[in-house]
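K.L.:
From the sequence below, what's the structure:
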Amino acid sequence: MKAPGIQLVLYSWLVPFMFNTADIALKILSLIYERKFQAVSTNMSWLSALEYCNSNYSGMATIRSEREEWHLLKYLNGTNIQEKVWIGMRRSRVFGFWFWMNDDPVIYQNWLNDSSKNIQDDQNCATLDQNQTKWVKQDCAGPAPFVCYSGE
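P.N.:
A predicted model of the protein is given here:
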């Protein structure tokens, strides 16, 4: 005959330990593999922002997943920047497809109203709109704050 009280105590002790251990492991892994973002509140054209990020950091921010976008929005929420920010994405003027400047594959996309498909304009650079939490295409010459990243 089994002692149900002992099993219950052991189970109730092990389960929280297992979940806490998993949470800690995930946090450690996210610290190792997450990119570190750096917001720059100075308004620059997209090209000037790209040059600044490439000179001072690993590059202009890219968004590889919904989780990474969530981390970026959470980070930006703690800054004084409350508007659209340049991200490191641009559209090919010849072929019309969007690409990340650091050659990351474009797997995750989050465009406002699927605006990326209209190629009949001069809006060839991407911003992250913090209020709508969506990507919006913009004219690359327009000034905006931007986000750089360090790390892999």
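K.L.:
drop to CA atoms for contacts and neighbour counts, all remaining ones
P.N.:
Fine.
K.L.:
So Ser30, which state does it fall into?
P.N.:
helix (DSSP: H, G, I helix; E, B strand; the rest coil).
K.L.:
Next: Ala25.
P.N.:
From three-state DSSP, the assignment for Ala25 is helix.
K.L.:
what sits against it?
P.N.:
With contact set as CA atoms under 8 Å, 6 or more residues apart in numbering, Ala25 has no partners.
K.L.:
What of Ser45?
P.N.:
Ser45 touches 140-144, counting by CA under 8 Å, 6+ apart.
K.L.:
can you tell me which of those are in strands?
P.N.:
Ala144 (DSSP state E).
K.L.:
residues contacting the nearest residue to Ala126 once chain neighbours are set aside?
P.N.:
Closest residue to Ala126 in three dimensions, ignoring its sequence neighbours and counting by CA to CA, 6 or more residues apart in numbering: Lys137, at 4.5 Å. By CA under 8 Å, 6+ apart, the residues touching Lys137 are 115-116, 123-127.
K.L.:
Would you do the same for the sequence below? I want to compare the two.
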Amino acid sequence: MAFWDLLRCTSLVLCLTLIAARQVVLVKQRKTWTEANHHCSDHCGGGTLMTITSDPQLTTASSKLEGNEAWIGLSRGLLSWQWVDGSSYYYTRWAKGEWMKFYACGTIRNRLWYSQSCGSKYYFLCYTGSPSSDCTLNPVPGAAPSMPAGSSMASPVSVPFEPAYTSSISGAMDGPLDASPSESYTSSLNAGMCFSYTLHLVLERMSWNEARNYCMSAHTDLAGIPEAEVQWTVSKLLLYSDAAPGVWIGLHKNRLWGNWYWVNGDVFNFSFWGKNKPSNPLSEHCGMVSRTPGRNFTWEDECCGVKLPSICLEEN
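P.N.:
Coordinates of the predicted model:
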């Protein structure tokens, strides 16, 4: 239990008792993420998959692994990663690039976190109170994992989100077509106030200026990516799209001062440039998100006259 969890407790004595009672065990049964969390709840004293919000907890988890990779209570919601017990998601120990992969459940290995498909089967780390005898009991060979009838996850959060949608096309036949579904997100970067936005993928290929003119007439502007969660939303929108080699976004270079900025006014505090990008300061002044396989939806600089699909931003 992290320090901030202590602040949420109504009784300090009760909190200290819970800390002392909560143990961590490695269950050497290979289960999916959901099955593992059910097991922690049903067989390990009403526990959950382990939450890791501090260095001491990371050390505890690592000491239990015995060289294995195991599920922890980390899953992806619609907009962000989250802990199964509702703990704050501030402390992170992702291996390089793992948080951006298109899987929705987390494992730990060698003190680092990895993103895996929730249907894969791993050992798992449980928080326990007073576990029953079958908490860590090895399963009968050949027996399929099962969940008790009527059981439910102890987690108060939603089921992990893994993108798996198909694209359809909508829009006027005499103009650029928007790819559906669009993706929405909420931002609180502007003076602490929350604003809701929708991103529209436009498949018609246009120059950067043409794309911006279209976005401003049909929506609000070319999309900015001011934070990591918006980058994830954009990546999710492009995952199953036919938008190779990439899409225009509202990223532009000031030719006088040489700085990059968002044309819709977003603050430029976050970047996701690809390796050795931007690479051509003399002729490539417009920004795109790469759809090329293996580039992980990173940003690239490109000549503004190149014809590409684009992503428009609409303020809700």
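K.L.:
Just give the TM-score of the two.
P.N.:
Once superposed, the chains reach a TM-score of 0.77 (TM-score structural alignment, normalised by the length of structure 1), with 137 aligned residues with a CA RMSD of 2.8 Å.
K.L.:
Just the buried subset of the contacts of Ser45 of structure 1, please.
P.N.:
140, 143-144 (16 or more other CA atoms under 10 Å).
K.L.:
which one of those is nearest Gly88 of structure 1?
P.N.:
When the buried ones among the contacts of Ser45 of structure 1 are compared for distance to Gly88 of structure 1 (CA to CA), Cys140 wins out at 11.3 Å.
K.L.:
how about that closest one, what's its match in structure 2?
P.N.:
In structure 2, the residue equivalent to Cys140 of structure 1 is Cys304, according to TM-score structural alignment.
K.L.:
now do Gln130 of structure 1
P.N.:
Gln130 of structure 1 maps onto Arg291 in structure 2, by TM-score structural alignment.
K.L.:
Val94 of structure 1 too?
P.N.:
Val94 of structure 1 maps onto Leu256 in structure 2, by TM-score structural alignment.
K.L.:
any idea which element that match lies in?
P.N.:
In this structure, Leu256 of structure 2 is located outside every helix and strand according to DSSP states H and E.
K.L.:
What's the local residue count around it?
P.N.:
6 (other CA atoms under 10 Å).
K.L.:
Likewise for Ala244 of structure 2?
P.N.:
15.
K.L.:
thinking it is in contact with Arg291, fair?
P.N.:
Yes: assessed by CA atoms under 8 Å, Ala244 of structure 2 is found in contact with Arg291 at 5.2 Å.
K.L.:
Now do the helices in the stretch 201-316 of structure 2.
P.N.:
Assigned by DSSP state H, counting those that start in this stretch, the helices in the stretch 201-316 of structure 2 fall at 208-218, 228-238.
K.L.:
which stretch among these comes nearest Trp33 of structure 2?
P.N.:
That would be helix 228-238 among the helices of the stretch 201-316 of structure 2, by CA to CA, at 21.3 Å.
K.L.:
What residues in structure 1 pair up with the closest one?
P.N.:
Under TM-score structural alignment, the match for helix 228-238 of structure 2 is residues 66-76.
K.L.:
Quick one: average offset of that stretch versus structure 2, please.
P.N.:
Aligned to structure 2 and superposed, stretch 66-76 of structure 1 gives a mean residue distance of 1.2 Å (mean CA distance after the TM-score superposition for structure 1).
K.L.:
which position in structure 2 aligns with Val85 of structure 1?
P.N.:
Looks like Val85 of structure 1 aligns to Val247 there (TM-score structural alignment).
K.L.:
what about its match, distance to Cys126 of structure 2?
P.N.:
43 Å (CA to CA, to the nearest Å).
K.L.:
And these two? Which one has more around it.
P.N.:
Shown here are Val247 of structure 2 and Cys126; by other CA under 10 Å, Cys126 has more neighbours (33 against 27).
K.L.:
what about the more buried one, distance to Trp33 of structure 2?
P.N.:
12 Å.
K.L.:
Likewise for Val24 of structure 2?
P.N.:
17 Å.
K.L.:
Just want to know which of those two has more residues nearby.
P.N.:
Neighbours per residue (other CA under 10 Å) separate Val24 of structure 2 from Trp33, with Trp33 holding more: 30 against 18.
K.L.:
What's the more buried one aligned with over in structure 1?
P.N.:
Using TM-score structural alignment, Trp33 of structure 2 has no partner in structure 1.
K.L.:
Ok, Asn269 of structure 2 next?
P.N.:
Aligned by TM-score structural alignment, Asn269 of structure 2 pairs with Ile107 of structure 1.
K.L.:
same check, this time on Ser217 of structure 2
P.N.:
Aligned against structure 1 - with TM-score structural alignment as the criterion - Ser217 of structure 2 pairs with Ser55.
K.L.:
and the residue lying closest to Asn213 of structure 2 once chain neighbours are set aside, what does it touch?
P.N.:
Leaving aside its sequence neighbours, Asn213 of structure 2 sits nearest to Asp221 (CA to CA, 6+ apart; 7.9 Å). When contacts are counted by CA under 8 Å, 6+ apart, Asp221 of structure 2 touches 212-213, 215, 250, 263-264, 312-314.
K.L.:
still on that earlier bit, ok, the residue nearest to Ala126 of structure 1 to Trp46 of structure 1 distance?
P.N.:
Separation of Lys137 of structure 1 from Trp46 of structure 1 (CA to CA) stands at 11 Å.
K.L.:
Can you check which residues contact both of those two?
P.N.:
Cys125.
K.L.:
residues touching the match of Cys140 of structure 1, list them.
P.N.:
207-209, 284-286.
K.L.:
Count the residues that sit near the residue mapped onto Thr42 of structure 1 from structure 2.
P.N.:
For Thr42 of structure 1, the aligned position in structure 2 is Glu204, judged by TM-score structural alignment. Using other CA under 10 Å, Glu204 of structure 2 is surrounded by 16 other residues.
K.L.:
Glu204 of structure 2 and Ala20 of structure 2, how far apart?
P.N.:
60 Å.
K.L.:
Check Glu229 of structure 2 too.
P.N.:
Distance from Glu229 of structure 2 to Ala20 of structure 2, by CA to CA: 36 Å.
K.L.:
Please say which of the two ends up with more neighbours.
P.N.:
Using other CA under 10 Å, the more surrounded residue of Glu229 of structure 2 and Ala20 is Glu229, with 18 against 11.
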